[in-house]
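[1] need coordinates for the below:
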Amino acid sequence: MSLRNLSLRNSIRLIAALCFSLVAGAASAQSIEAQFRDWLAQDLWPEAQRRGISSATFNAAFASVSPNLKLPDLVMPGESKPRSDRQHQAEFRAPSAYFQHIGGVVSGGRSRAGQLSGVLSAIEKRYGVSRGIVLAIWGRESGFGRAKIPYDAFEVLGTKAFLATRREMFREEVLSALEMVERRGVSPRAMRSSWAGAMGQPQFMPSSYLKYAVDGDGNGTADIWKSEADTLASIANYLAQHGWVRGRDWGFEVSVPQSVSCALEGPDRGKRIADWQALGIRRVGGKAFPEHELRGEGYLMMPAGRFGPAFIVTPNFYRLKDYNESDLYALFVGHAGDRIMYGNSEFSGSWERVGGFDRGDVAAMQRGLEKLGYDVGGADGLVGFKTRRSIGEWQQKNGIAPTCFPAGDTIRRLR
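    As a prediction, this is how the structure comes out:
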């Protein structure tokens, strides 16, 4: 056989295999669509009906909705884990990367602080949350309402309640979304969400909408998609309902002497701010802690260990973490809020270059620490405060100057 004929035959086989794959994929999608429809009718609808959802609401919500198989963290029928788990672990991102775009939130927040002064004053008076914080969350979550919110919420929530790794959580969320339509008069097709089901300008899950969304402009509805006043009031109400302490700041950037171990970090190791000060911790730039804050409890927070800025934070920092559990998110919002309100500059402390590993490496290190008896908060590949202080405690125990962060040969030694 000639090379030309062999090449032609191989091309034909490749095309045939591709066609078979496309046909099989289409058949699989059709099968999942049929299973989805059966699940809606036999499983979700009876539960919705028990919760007082009408058939008109249910049918309107899922009209023309099909499962979106491109969403992440889905477990296909007959499979045991999401396909995304089979891909390479994401590269670790140094904490400094999180703050690259803070300038846009700060400048956008400053301009809107003037434009919406009356609304923000009313919100501060009612909820006790600083306008800077509310504006920073709004800017971070949706670019002050300019970010595209691309998905139909019922497509996302329905798909994830049917196929996601956390089906039960999304089942409750899709039922809450139906309640939004039934009892709060929200149009199903107006409910635009992220790929995770978070909705509108404040990025509320449906259960959060039902608990915390409020009418900020006085028209009788809580429209978190189009109303700026409703969005801002709902963010403030969320924080207030989670225990925001009126009159307290979120935290302060500080210098931490080497005599104070970075392993003292964490919300369960709080001291009066006056006691932290007695240990030698000082605000940066020669500023004093506000007198009323000295009597309150504060917590050491070092998101990059000794490789970045350090902070003494208040209970309000952890209310920001109720909005998003990331330490860096809460720090971003608090710092952006300060810059919006007071014109503060960037962090005084510098973020050093750390990295060269991925989340799989971090998870392996966490498992190594767990075997040694340390509580790292779970081997999830994320460097949270429990992981940071566990590293510091291990370093101290082994005669290493504690840095409380995976750098150098720490990961290699702990794997």
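
[2] hey, let's count contacts and neighbours off CA atoms from now on
    Will do.

[3] need the longest helix for the chain.
    As assigned by DSSP state H, the longest helix anywhere in the chain is helix 3-39.

[4] which secondary structure elements does the helix or strand just after that one sit against?
    Where DSSP states H and E defines the elements, the next helix or strand beyond helix 3-39 is helix 45-50. Secondary-structure packing of helix 45-50 (3 or more C-alpha pairs under 8 Å, 6 or more residues apart in numbering; DSSP states H and E): helix 55-62.

[5] so which bits of the helix it packs on are buried?
    57-58, 60-62 (16 or more other C-alpha atoms under 10 Å).

[6] count of neighbours near Gln286?
    Let me fix one detail, which is that residue 286 is Gly and not Gln. 8 (other C-alpha atoms under 10 Å).

[7] any idea how far Val254 is from it?
    Distance of Gly286 to Val254, computed by C-alpha to C-alpha, to the nearest Å: 10 Å.

[8] so what sits against both of the two?
    By C-alpha atoms under 8 Å, 6 or more residues apart in numbering, Gly286 and Val254 have no common neighbours.

[9] helices of the stretch 301-415 of the chain, start to end?
    315-323, 327-342, 359-371, 385-397, 410-414 (DSSP state H, counting those that start in this stretch).

[10] turn those helices into CSV, including mean neighbour count and distance to Trp138.
    Formatted as CSV, the helices of the stretch 301-415 of the chain follow (neighbours: other C-alpha atoms under 10 Å; distance: least, C-alpha to C-alpha, whole Å):
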stretch, mean neighbour count, distance to Trp138
helix 315-323, 20, 12
helix 327-342, 22, 9
helix 359-371, 20, 29
helix 385-397, 22, 26
helix 410-414, 15, 37
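
[11] what segments of the stretch 101-250 of the chain are strands?
    151-152, 192-193 (DSSP state E, counting those that start in this stretch).

[12] pick the most deeply packed of the ones you listed.
    Highest mean neighbour count of the strands of the stretch 101-250 of the chain: strand 192-193, a mean of 24 (counted as mean count of other C-alpha atoms under 10 Å).

[13] make JSON lines from the strands of the stretch 101-250 of the chain and add distance to Arg131 to it.
    Shown next, in JSON lines, are those (distance: least, C-alpha to C-alpha, whole Å):
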{"stretch": "strand 151-152", "distance to Arg131": "29"}
{"stretch": "strand 192-193", "distance to Arg131": "25"}
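
[14] about what we covered before: how far off helix 55-62 does the longest helix of the chain point, in degrees?
    160 degrees (axes from the mean of the first three to the mean of the last three C-alpha atoms, to 10 degrees).

[15] for helix 3-39, the distance to its chain's centre please.
    38 Å (C-alpha atoms, centre = their mean, to the nearest Å).

[16] one more, for comparison:
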Amino acid sequence: MFRTAKQVPFSMSRRAFATGAITLLASSAISPAFAAGVGGFVDRVWQQAKARGVSRRIFDAAMGDFRPITKVLDLSGKQPEFATTAADYVGKRVNDRQIGNGRAMRGEWAQTLSAIGGRYGVQPEAILAIWGIETNYGGYMGGNNTVHALGTLAYGGRRADYFGSELITSLEILQAGHVKPGQMVGSWAGAMGHPQFMPSSFMKYAVDFKGDGHKDIWNSVPDAQASIGNYLRSFGWRPGETWGYEVKLPRGFDYNHVWSKTTASLRDWSGAGVTRANGKAFPRAGDSARLFMPMGGHGPVFAVLANFDVIKRYNNSDSYALAVGHLADRIIGGGGFVSPWPNDTALNGAGRQKVQSLLLKRGYQIGSADGVIGSKTRAAVMDWQAKAGLLADGHVSGNLLNAMS
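    As a prediction, the model looks like this:
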């Protein structure tokens, strides 16, 4: 699934919707800027849809009363004011309620998940964790008419070509009869149903697990769960392997191994003094892993396996993959992180530029202060930290900026 556009996380205030009975958000009133061109835009969409085999009946049912939704355009143009730490991201998505709901769903859908795991080789808890984080186990799939949301973004948003292609694909899905126009709902950016697939991802990865001829990721939990499993398998999920382990690093550890993404077997990492944080042995010492340090050496550190990167194909975010993996572990019955999160803040581009400017003033030859933390900046940070008597972990954050200022 191409996750360029996706649902706002469920941690925001949401209203629960029953599956198959979702109330669509009403389209906002058309703004003056749109008034002249909507008719022409709809006509152009119809010509493209007709060429792809969409009937006039389906087109009119889905697109006939189209009006751009100003709220969608507003959301598409918003940029986050502050960066989010891994602690904040994971904490908002992995909590007692989510864990409890996940365990309940594990019991309720045990037979189905077992069959899906047998077919696709993906552990049920990984599927449950993605389902939980994406839509709160189907509790909130988004209240937006997918066709109208995509139409709005194709008409007046950025990346109009991309969303225009997704719009036509959504109409093809309706033409194939997988869902009725009134039930094709999702996020403001076009991500649909329980798994929050974009239409193009639906075409590639959605499956008809229940065998009724329809790939219904909106109303059928088995279809949705199996579609997540098929997606993960398609990107190389390794059966029997986990996503990663929380670890402890030995005194004097060279943090360059973290930033260079050194990959080694868990056996070799153990030989270098890297141990599981809970004191247990690695159950599969031959598995390959790299180290992931989301908030510096003073916070939790992880040895992540190949499945961690497969999860990132769902959403290309380290924090997302960590949240999914951790929620899966908690659903199984695992505990929280052993090491506490440090009291720190993440830096946006301007903050990273400030760090680089301070390094330049101290004589470090790192190029320009562009806000991109590359190898030269990282090496300079580690050198400065060592000289300042700090842990030389190379982590760029609010604490580092404060120490340097």
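
[17] care to give me the TM-score?
    Aligned and superposed, the two chains score 0.81 in TM-score terms (TM-score structural alignment, normalised by the length of the second structure); 368 aligned residues with a C-alpha RMSD of 3.1 Å.

[18] rewinding a little: right, and the helices of the stretch 301-415 of the first structure - which one's nearest Phe20 of the first structure?
    Of all these, helix 359-371 sits nearest to Phe20 of the first structure, with 35.2 Å by C-alpha to C-alpha.

[19] from the contact counts, what lies against the closest one?
    Helix 359-371 of the first structure packs on helix 385-397, helix 410-414, going by 3+ C-alpha pairs under 8 Å, 6+ apart.

[20] name the residues that touch it?
    Contacts of helix 359-371 of the first structure (C-alpha under 8 Å, 6+ apart): 89-92, 375-376, 378-383, 387, 390-391, 406, 411-412, 414-415.

[21] next: stretch 231-242 of the first structure.
    Here stretch 231-242 of the first structure has contacts from 120, 123, 127-129, 134-135, 137-138, 201-202, 212-216, 223-225, 319-320, 322-323, using C-alpha under 8 Å, 6+ apart.

[22] returning to that earlier point: buried stuff in the longest helix of the first structure?
    29, 32-33, 36-37.

[23] same thing with stretch 273-293 of the first structure?
    Buried residues in stretch 273-293 of the first structure (16+ other C-alpha under 10 Å): 273-277, 281-284, 289, 293.

[24] kindly report the same for stretch 398-409 of the first structure.
    Of the residues in stretch 398-409 of the first structure, those buried (16+ other C-alpha under 10 Å) are 402-407.

[25] including distance to Trp195 of the first structure, could these go into TSV?
    TSV is the format used below for these (distance: C-alpha to C-alpha, whole Å):
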residue	distance to Trp195 of the first structure
Pro402	39
Thr403	37
Cys404	34
Phe405	31
Pro406	31
Ala407	33
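
[26] tell me the one of the residues you listed nearest Ala164 of the first structure?
    Distances from Ala164 of the first structure to those, taken by C-alpha to C-alpha, are shortest for Pro406, at 31.4 Å.

[27] identify the residue of the second structure aligned to Leu135 of the first structure.
    Residue pairing (TM-score structural alignment): Leu135 of the first structure is matched to Leu128 of the second structure.

[28] pull the contacting residues for the residue nearest to its match when sequence neighbours are not counted.
    Spatially, and ignoring its direct neighbours in sequence, Leu128 of the second structure is nearest to Gly102 (6.4 Å; C-alpha to C-alpha, 6 or more residues apart in numbering). With contact taken as C-alpha under 8 Å, 6+ apart, Gly102 of the second structure is in contact with 128-129, 132, 137, 331.

[29] surely Arg103 of the second structure is in contact with Gly334?
    No: Arg103 of the second structure lies out of contact with Gly334 (C-alpha atoms under 8 Å); the separation is 11.6 Å.

[30] give me the distance between the residue nearest the centre of the second structure and Met198 of the second structure.
    Centroid-nearest residue in the second structure, with C-alpha atoms, centre = their mean: Asn315, separated by 3.1 Å. Distance, Asn315 of the second structure to Met198 of the second structure, by C-alpha to C-alpha: 12 Å.

[31] same check on Leu291 of the second structure?
    31 Å.

[32] how about Met361 of the first structure, what's its match in the second structure?
    For the record, residue 361 of the first structure is Asp, not Met. Using TM-score structural alignment, Asp361 of the first structure lines up with Ala350 in the second structure.

[33] Asp254 of the second structure: neighbour count?
    Asp254 of the second structure, neighbours per other C-alpha under 10 Å, totals 12.

[34] before we move on, what about the one 5 residues further on?
    Residues contacting Trp259 of the second structure under the criterion other C-alpha under 10 Å number 19.

[35] now swap in Gly367 of the second structure and tell me
    11.

[36] what does Gly296 of the first structure give?
    By other C-alpha under 10 Å, 16 other residues sit near Gly296 of the first structure.

[37] before we move on, what about Arg97 of the second structure?
    10.

[38] how near is it to Ile130 of the second structure?
    15 Å.

[39] now do Asp161 of the second structure
    Distance from Asp161 of the second structure to Ile130 of the second structure, by C-alpha to C-alpha: 28 Å.

[40] so for those two, which residue has more residues nearby?
    A count of neighbours by other C-alpha under 10 Å puts Ile130 above the other of Asp161 of the second structure and Ile130, at 27 against 13.

[41] dump the helices and strands packed on helix 359-371 of the first structure into a markdown table; add distance to Phe357 of the first structure as well.
    Shown next, in a markdown table, are these (distance: least, C-alpha to C-alpha, whole Å):
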| stretch | distance to Phe357 of the first structure |
| --- | --- |
| helix 385-397 | 16 |
| helix 410-414 | 9 |
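
[42] and Pro342 of the second structure, what's its match in the first structure?
    Match for Pro342 of the second structure (TM-score structural alignment): Glu352.
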